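K.L.:
here are the coordinates; sequence isn't available:
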């Protein structure tokens, strides 16, 4: 599965909420997420542009692998695999015993809005600020997905330049 997304820094999420409301889109859910990222013992995910994370949220625990990013228009695409696990803590112990080491933790409050197969999230990321992400999951049509994301961003009045770095990369860069 490919995740195609565009991320934008926004100072005023209320304006984006208003744009969503004008389109008749209501918030599906709001949740706290804590993402614990790991680096592999046999290669540096920072160099290979991969990510391995354990997510803690209201729904439970998920391990996610993300492949290297590819630019597609004003969006980025990357292969993504998710697996729900019974215990995030147990998974973290297993990863640690296998030599994986914690890279960083990203905490955010996220609001979810669905427009058909498009997910719009309003994110308040601890230590980084507020953002809008527009995402489509697709098997292979990343160009069409990127074009649709650009159109939705314009409809919602999101006009800043897209951000191609992940929250993890932004946080690590800020810590340096």
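P.N.:
In hand now; what should we look at? Quick caveat: nothing in here was measured; it's all calculated off a predicted structure. Numbers count the residues shown, from 1 in each chain.
K.L.:
CA atoms for contacts and neighbours, from now on please.
P.N.:
Noted.
K.L.:
and residue 105, how close does it get to residue 53?
P.N.:
Separation of residue 105 from residue 53 (CA to CA, to the nearest Å) stands at 9 Å.
K.L.:
got it, and residue 165?
P.N.:
Distance from residue 165 to residue 53, by CA to CA: 16 Å.
K.L.:
what about the two, which has more around it?
P.N.:
residue 53 (23 against 13; other CA atoms under 10 Å).
K.L.:
pull up the overlap in contacts between residue 105 and residue 53.
P.N.:
Common neighbours of residue 105 and residue 53, counting by CA atoms under 8 Å, 6 or more residues apart in numbering, are 35, 36, 37.
K.L.:
all helices for the chain, in order.
P.N.:
Applying DSSP state H to the chain gives helices spanning 13-22, 45-48, 88-97, 142-155, 167-175.
K.L.:
so how far is stretch 125-145 off the chain centroid?
P.N.:
6 Å (CA atoms, centre = their mean, to the nearest Å).
K.L.:
adding another structure so you can compare the two:
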């Protein structure tokens, strides 16, 4: 195993488009899951300049600059098993514009901007995010951090069973928000 893999956080996610937000809220409340107050997140996604949508994301590093409540978070994710099972490195940065310039100098290019309202909760050892994403709608994500010895796909299977236990009709997606936002933008422009 490479050193960066051993020190990185393995973030495993499952994501679902939510058509009935009230049914989901009721199911969460019935399980004693209380969501945080809403916060606005402004994300700029980045990819290596040589990468294009339609190419594989496995093994490719992707970056994100997020601003929330005046704080800036830099994240680098590298998909391992699939797009939602990634090695992840994160840190706060003081100056978003300087970090943007540094990313460009390192060979990254901006892809899409993602704006959303997020509410979060803990469900045992799982993090739950309820997102209202500009241009694409409401989504629920379940995330779990794992060690390098665990299978991301197996954890995704267990997370899927957990979501389905809510009894709310939702449509699972294996796409990341940047891909979903980009597809919505292309559809709106007629491309």
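P.N.:
Great, that's in hand. Predicted model only: the values in this text are computed from it and were never measured.
K.L.:
TM between them?
P.N.:
After superposition, the two chains reach a TM-score of 0.86 (TM-score structural alignment, normalised by the length of structure 1), with 172 aligned residues with a CA RMSD of 2.2 Å.
K.L.:
re the thing from before, would CSV of the helices of structure 1 with mean neighbour count and distance to residue 70 of structure 1 be doable?
P.N.:
Output for the helices of structure 1, formatted as CSV (neighbours: other CA atoms under 10 Å; distance: least, CA to CA, whole Å):
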stretch, mean neighbour count, distance to residue 70 of structure 1
helix 13-22, 16, 26
helix 45-48, 13, 12
helix 88-97, 14, 27
helix 142-155, 18, 10
helix 167-175, 14, 15
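K.L.:
of these, which is nearest residue 71 of structure 1?
P.N.:
Across the helices of structure 1, residue 71 of structure 1 has its closest neighbour in helix 142-155 (9.4 Å, CA to CA).
K.L.:
ok, residues contacting that closest one?
P.N.:
2, 4-6, 19, 72-77, 134-136, 138, 159.
K.L.:
now the two most distant members of those.
P.N.:
2 and 19 (26.8 Å).
K.L.:
in structure 1, what residue corresponds to residue 167 of structure 2?
P.N.:
The pairwise alignment with structure 1 assigns residue 167 of structure 2 to residue 157, based on TM-score structural alignment.
K.L.:
I'd assumed residue 19 was in contact with that match.
P.N.:
Yes: applying CA atoms under 8 Å as the test, residue 157 of structure 1 and residue 19 come out as touching, 7.0 Å apart.
K.L.:
show the contacting residues for residue 33 of structure 2.
P.N.:
121, 122, 123.
K.L.:
residue 5 of structure 2 versus the second one, what's the distance?
P.N.:
It stands for residue 122 of structure 2. 26 Å.
K.L.:
before we move on, what about the first one?
P.N.:
In this structure, residue 121 of structure 2 and residue 5 of structure 2 are 27 Å apart, going by CA to CA.
K.L.:
what's the answer for the last one, then?
P.N.:
Counting by CA to CA, the separation of residue 123 of structure 2 from residue 5 of structure 2 is 27 Å.
K.L.:
equivalent analysis for residue 29 of structure 2, please.
P.N.:
37 Å.
K.L.:
residue 178 of structure 2 too?
P.N.:
For residue 178 of structure 2, the distance to residue 5 of structure 2 - CA to CA - is 24 Å.
K.L.:
same question, residue 88 of structure 2
P.N.:
9 Å.
K.L.:
residue 86 of structure 2 too?
P.N.:
Separation of residue 86 of structure 2 from residue 5 of structure 2 (CA to CA): 10 Å.
K.L.:
how about residue 183 of structure 2?
P.N.:
31 Å.
K.L.:
flag every buried residue along the longest strand along structure 1.
P.N.:
Ranked by residue count under DSSP state E, the longest strand found in structure 1 is strand 101-115. Using 16 or more other CA atoms under 10 Å as the test for burial, strand 101-115 of structure 1 gives 102, 103, 105, 106, 107, 108, 109, 110, 111, 112, 113, 114.
K.L.:
counterpart of the third one in structure 2?
P.N.:
Right, the one you point to is residue 105 of structure 1. Using TM-score structural alignment, residue 105 of structure 1 pairs with residue 113 in structure 2.
K.L.:
and if you look at the last one?
P.N.:
Under the alignment defined by TM-score structural alignment, residue 114 of structure 1 is paired with residue 122 of structure 2.
K.L.:
excluding its backbone neighbours, what's nearest its match?
P.N.:
Leaving out its chain neighbours, the residue that sits closest to residue 122 of structure 2 by CA to CA, 6 or more residues apart in numbering is residue 128, at 5.9 Å.
K.L.:
that neighbour touches residue 118, doesn't it?
P.N.:
No: between residue 128 of structure 2 and residue 118 there is no contact under CA under 8 Å: 10.1 Å.
K.L.:
and residue 37 of structure 2, how many neighbours does it have?
P.N.:
10.
K.L.:
swap in the one 4 residues further on?
P.N.:
Residues lying near residue 41 of structure 2 (other CA under 10 Å) number 19.
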